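Engineer: what follows is a protein structure lacking sequence information:
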């Protein structure tokens, strides 16, 4: 039986053009978000800034919320990959704490490939816009099972029959949201998300750690 060799050819002109259009829409959206705010920015304005129609916009994104939350998928991929690489003997909440802090720091320094200013804009918009905050929560809930599966594998548990990985994953997401809220609360005094996340997960680590 002959093994199938993955197609390693570079993307063609059509695919490259699609990717450029998608990236241009994201760039235009965040420029407008920074200037006008999320709620005041319309899909039509984003499309106009790239000189495409609204119909073209909707070929790439279902809504402006989806544009704003594009980076959450990148963050999640980084969290899943980093958590999977943590030492096997590390207690689960310690591993999650160190993972989240590292990914938050990478986001804030541009190490994940998008600008720190854009990440800061997303954090601020999510705090200021109820619509985007709700969209962020819904988006996160849809991805919850992916985190649950990584945690279950790390702990040697079956997520089909065991509640523990589900509870830990939900708690981790709650800890991250709490850190983001603390960052946007001046009285808390956290200058970076990484520091706020470290403090939030330190609380969880002391109460919920298990191997």
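Structural biologist: Everything's here; your move. Just so we're clear, the structure is a prediction, and the values are computed from it rather than from any experiment. Numbers count the residues shown, from 1 in each chain.

Engineer: every contact and neighbour count from this point should use C-alpha atoms.
Structural biologist: Will do.

Engineer: could you find the closest non-adjacent residue to residue 37?
Structural biologist: Nearest non-adjacent residue to residue 37, counting by CA to CA, 6 or more residues apart in numbering: residue 125, 7.1 Å away.

Engineer: pretty sure the one you found sits against residue 38.
Structural biologist: Yes - using CA atoms under 8 Å, residue 125 is in contact with residue 38, at 6.3 Å.

Engineer: what do these two both touch?
Structural biologist: Common neighbours of residue 125 and residue 38 are listed as residue 132 (criterion: CA atoms under 8 Å, 6 or more residues apart in numbering).

Engineer: neighbour-wise, which of those two wins?
Structural biologist: residue 38 (24 against 20; other CA atoms under 10 Å).

Engineer: now name the helix or strand holding that one.
Structural biologist: For residue 38, there is no enclosing helix or strand under DSSP states H and E.

Engineer: so who does it touch?
Structural biologist: 32, 125, 129, 132.

Engineer: 7 Å - rerun?
Structural biologist: With contacts defined as CA atoms under 7 Å, 6 or more residues apart in numbering, the neighbours of residue 38 are 125, 129.

Engineer: now do the buried residues in the longest helix anywhere in the chain.
Structural biologist: Looking across the chain with DSSP state H, the single longest helix is helix 130-155. Residues of helix 130-155 classed as buried: 132-133, 135-136, 139-140, 144-145, 147-152, 154-155 (neighbour count, 16 or more other CA atoms under 10 Å).

Engineer: so for the chain, the centremost residue is which one?
Structural biologist: residue 72 (2.1 Å; CA atoms, centre = their mean).

Engineer: try it against this one:
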């Protein structure tokens, strides 16, 4: 093996060790109470070394979530070109979530579950996760525009759909799981996309009062 290859493997081992140490501390102390110094000390490296791998403890906590998002974007780019926008989005997201839930395709099932628990318990981290998703909005909008055959910098629709896919569906999932913690994310997200496909302009439960009716 070449020297650059050995260096990269060592870097990856250090990165993995820091991530695992962080999650052990998050489980034991909670995210807010854990410090970068404690994470670095658990792996016997300096805080300066930690910052060569991660920008913050939020960054290390969201490693799994960011891997999922990257996989979803790559999956969307690889979907058949004749699929509609929502169909392609639904399948790309659900397939990645199913892989996370079952530990397929290189995903760590335990790390995925721990990340979900951590996000549910830490509102500030959940907000950071949504913010990081928003940063990649342009990538998704570009792919959607290509699928639609439009320029996403001119047509507003790709950005609207991307925002719904990255933010609204994720927010809806988190809200639903607060009441149904055992629900599988892949199934819930699939149902949310199905509802979007059917349209969300639902009629009011109480019909409007006719002008002809007595007040």
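Structural biologist: Thanks, I have the structure now. Predicted, not measured: the structure shown is a model, and the values here were computed from it.

Engineer: so the aligned residue in structure 2 for the residue nearest to the centre of structure 1 is in which element?
Structural biologist: In structure 2, residue 72 of structure 1 lines up with residue 65, judged by TM-score structural alignment. Using DSSP H and E, residue 65 of structure 2 maps to helix 63-78.

Engineer: matching residues in structure 1 for the helix or strand following that helix?
Structural biologist: Going down the chain from helix 63-78 of structure 2, the next helix or strand is helix 85-102, by DSSP H and E. The aligned range for helix 85-102 of structure 2 in structure 1 is 92-109, by TM-score structural alignment.

Engineer: how much does the matching stretch stray from structure 2?
Structural biologist: Compared with structure 2 after the fit, stretch 92-109 of structure 1 shows a mean deviation of 1.2 Å (mean CA distance after the TM-score superposition for structure 1).

Engineer: I'd like the distance from that stretch to the chain centre, please.
Structural biologist: Counting by CA atoms, centre = their mean, to the nearest Å, stretch 92-109 of structure 1 is centred 12 Å from the centre of its parent chain.

Engineer: what's it in contact with?
Structural biologist: Outside stretch 92-109 of structure 1, the residues within contact range by CA under 7 Å, 6+ apart are 78-79, 82-83, 86, 112, 116, 119, 193-194, 197-198, 201, 205, 208-211.

Engineer: now stretch 7-19 of structure 2
Structural biologist: Stretch 7-19 of structure 2 has contacts (CA under 7 Å, 6+ apart) with 39, 40, 43, 53, 60.

Engineer: what is the aligned counterpart of residue 129 of structure 1 in structure 2?
Structural biologist: By TM-score structural alignment, residue 129 of structure 1 lines up with residue 122.

Engineer: how about residue 167 of structure 1?
Structural biologist: In structure 2, residue 167 of structure 1 lines up with residue 160, judged by TM-score structural alignment.

Engineer: which of the contacts of stretch 7-19 of structure 2 has the most neighbours?
Structural biologist: Highest neighbour count within the contacts of stretch 7-19 of structure 2, by other CA under 10 Å: residue 39, with 26 neighbours.

Engineer: so which helix or strand takes in that one?
Structural biologist: Using DSSP H and E, the element containing residue 39 of structure 2 is helix 36-42.

Engineer: tell me, that helix lands on which residues of structure 1?
Structural biologist: Using TM-score structural alignment, helix 36-42 of structure 2 pairs with 43-49 in structure 1.

Engineer: mean per-residue distance, the matching stretch to structure 2?
Structural biologist: Aligned to structure 2 and superposed, stretch 43-49 of structure 1 gives a mean residue distance of 1.1 Å (mean CA distance after the TM-score superposition for structure 1).

Engineer: give me the contact list for that stretch.
Structural biologist: Contacts for stretch 43-49 of structure 1 (CA under 7 Å, 6+ apart): 25, 28, 29, 53, 54, 57, 64.

Engineer: just the buried positions in that stretch, please.
Structural biologist: 43, 46, 47, 49.

Engineer: also stretch 17-30 of structure 1?
Structural biologist: Across stretch 17-30 of structure 1, burial judged by 16+ other CA under 10 Å covers 21, 22, 24, 25, 26, 27, 28, 29, 30.

Engineer: just tell me the aligned range of that stretch in structure 2.
Structural biologist: So stretch 17-30 of structure 1 is aligned with residues 10-23, judged by TM-score structural alignment.

Engineer: gap between the matching stretch and the chain center?
Structural biologist: Centroid separation for stretch 10-23 of structure 2 versus its chain: 21 Å, with CA atoms, centre = their mean.

Engineer: stretch 68-83 of structure 2 now?
Structural biologist: How far stretch 68-83 of structure 2 lies from its chain's middle: 14 Å, per CA atoms, centre = their mean.

Engineer: re earlier: mind putting the contacts of stretch 43-49 of structure 1 in a markdown table, secondary structure and distance to residue 100 of structure 1 included?
Structural biologist: Formatted as a markdown table, these follow (DSSP: H, G, I helix; E, B strand; the rest coil; distance: CA to CA, whole Å):
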| residue | secondary structure | distance to residue 100 of structure 1 |
| --- | --- | --- |
| 25 | helix | 28 |
| 28 | helix | 29 |
| 29 | helix | 27 |
| 53 | coil | 38 |
| 54 | helix | 36 |
| 57 | helix | 32 |
| 64 | helix | 26 |
